[in-house]
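> fold the following for me, if possible:
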Amino acid sequence: MTRLPLVAPPVAPSTVIAHTTAPAVHTAASGGGTTLLLGVLSGAFLAALITASINIWLARRKSHEEERNRLRAAFAEAFATYSAYKELPYAIRRRRADQPAEERIRLSETLREIQSRLAYHQAWTLLESPTVGAAYQNLVDRLRATAGLAMNQAWTAPPLDNDAGMNIPPSVIDLRPLREHETAYLNAVAAHLKDLKPWWSA
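Alright, predicted model coming up:
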């Protein structure tokens, strides 16, 4: 008797469909969750990056502003010291007549202190900016020549002993030639501060 070959029983179509489609559905669902998770993570990372960039920008802006304010104050102090020296001829003219020895000591100490501060500002401005330093050096040189001469003349003049003499006209003390050098210094300071201003703060 002839033996028939063994053949696997046919599989029902519904069974094949069930086994072949189920993994596909699972994969699609898994892929969607992964995409959503990556989107959330990417959004969080982008937000953190933007926040960090803004904080860095704000910190740099604050640092630049603080530095410019510090320099502005220092340049103004240098000019204030110059102005204090400039006032000395008037102070000498208006010294007290009843205490000549005390007034000589007082005004001499004031001059010494101002001279010391001028030397400091000359060195500082030159180190900070050669252009500003040169303008300040020229201003101080002109100051000593003009106001220095006026101080010498004030010491040789008698002290004031009346109220009317407190009004000192330019014919007695004329410091107007200093104005152009003051303008040159202030323009040099303005240009230096402008160069330090970052482009994004304009």
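
> switch to C-alpha atoms for all contacts and neighbour counts from now on
Will do.

> do you know how far the nearest residue to R68 once chain neighbours are set aside is from S63?
Sequence neighbours aside, L193 is the residue nearest to R68 in space, at 6.5 Å (criterion: Cα to Cα, 6 or more residues apart in numbering). Computed as Cα to Cα, to the nearest Å, the L193 to S63 distance reads 14 Å.

> out of the two, which sits in the busier spot?
More crowded of L193 and S63, by other Cα atoms under 10 Å: L193, with 15 against 12.

> one more sequence to fold, the one below, so I can look at both together:
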Amino acid sequence: MAIANQITLGLGVVTAVVALIGYWANQHIKRRETKSQMYAAAIQAIHEFEELPYIIRHRKSSGSEVRAELAEKLSGVFSRIKYHQTLLNMDSPVVGQAYTDLFTHTRRHAGPHRKEAWNTPPVTSDDQMPGAAYYPYDNSHEIEVCLLAMRRELNPWGWLSRPFTHRRIRKLRNNRPPYREPEHMRQRRAEVFRNNG
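Coordinates of the predicted model:
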């Protein structure tokens, strides 16, 4: 009878372990999906932020209603970015810091681009639309670092690898290559300024 009890107990333990593994795997898949959507929305907010100078440049007019509408849009984008910064910092300090670095670096370029866009008269005809503006951002390195942190956090044991991810990100940040605008972008910038000037 003792062997029968041991077999029953062993089967019960194996069943419980399999159920726990299945539960853990299911929860991980749900968390990964939720985090993936959160990360994608955060990166989308950065891309919306980068588009603001183009939206300002292509405004309908310089009237007060248009300015108020654009100011509201600007405020909404800033609000979404701050929301994502807070959310990402609560979820993972490593991802939150990488996202904050990305926003800080993008913001260095965005301010002058928005100022230039506001100081340029609105587009008034269709022939002015192609190449009406060119606002480059030197943030591809920060985007890659942020995506690296996000990818590592999506791993099943991402929370355990945070110290390693933090060290890797710090190393990448310290080894950031100096910005060199690609030749095709430099030519495009010269063409835009030639057409607008």
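
> now the TM-score, please.
TM-score of the superposed chains, computed with TM-score structural alignment, normalised by the length of the second structure, equals 0.71; 160 aligned residues with a Cα RMSD of 2.4 Å.

> on that earlier part again, the residue nearest to R68 of the first structure sits in which helix or strand?
helix 179-196 (DSSP states H and E).

> same check on L139 of the first structure?
Going by DSSP H and E, L139 of the first structure is part of helix 130-156.

> aligned to E87 of the first structure, what sits in the second structure?
For E87 of the first structure, the equivalent position in the second structure is taken to be E51, counting by TM-score structural alignment.

> any idea which helix or strand carries that match?
Taking DSSP H and E as the definition, E51 of the second structure sits inside helix 2-57.

> post-alignment, that helix versus the first structure, mean distance?
If you overlay the two and look at helix 2-57 of the second structure, the average distance to its match in the first structure is 1.8 Å (mean Cα distance after the TM-score superposition for the first structure).

> what's the first helix or strand after that helix?
helix 64-91.

> so where is that next one in the first structure?
Using TM-score structural alignment, helix 64-91 of the second structure pairs with 101-128 in the first structure.

> I'd like to know how far G111 of the second structure sits from D126 of the second structure.
27 Å.

> neighbour-wise, which of these two wins?
Between G111 of the second structure and D126, G111 has the larger neighbour count (other Cα under 10 Å), namely 13 against 7.

> show me what that one aligns to in the first structure.
Match for G111 of the second structure (TM-score structural alignment): G148.

> for its match, give me its contacts.
Contacts for G148 of the first structure (Cα atoms under 8 Å, 6 or more residues apart in numbering) come out as P89.

> could you pull up the residues touching the residue most central in space within the first structure?
Centroid check for the first structure by Cα atoms, centre = their mean gives R68 as the closest residue, at 1.8 Å. Contacts for R68 of the first structure (Cα under 8 Å, 6+ apart) come out as L193, L196, K197.

> tell me which of those residues is nearest to V172 of the first structure?
Nearest to V172 of the first structure, judged by Cα to Cα, of the contacts of R68 of the first structure is L193 at 37.4 Å.

> measure the closest one to E77 of the first structure for me?
Taken as Cα to Cα, the span from L193 of the first structure to E77 of the first structure is 15 Å.

> one step back: quick one: map the residue nearest to the centre of the first structure onto the second structure.
Match for R68 of the first structure (TM-score structural alignment): R32.
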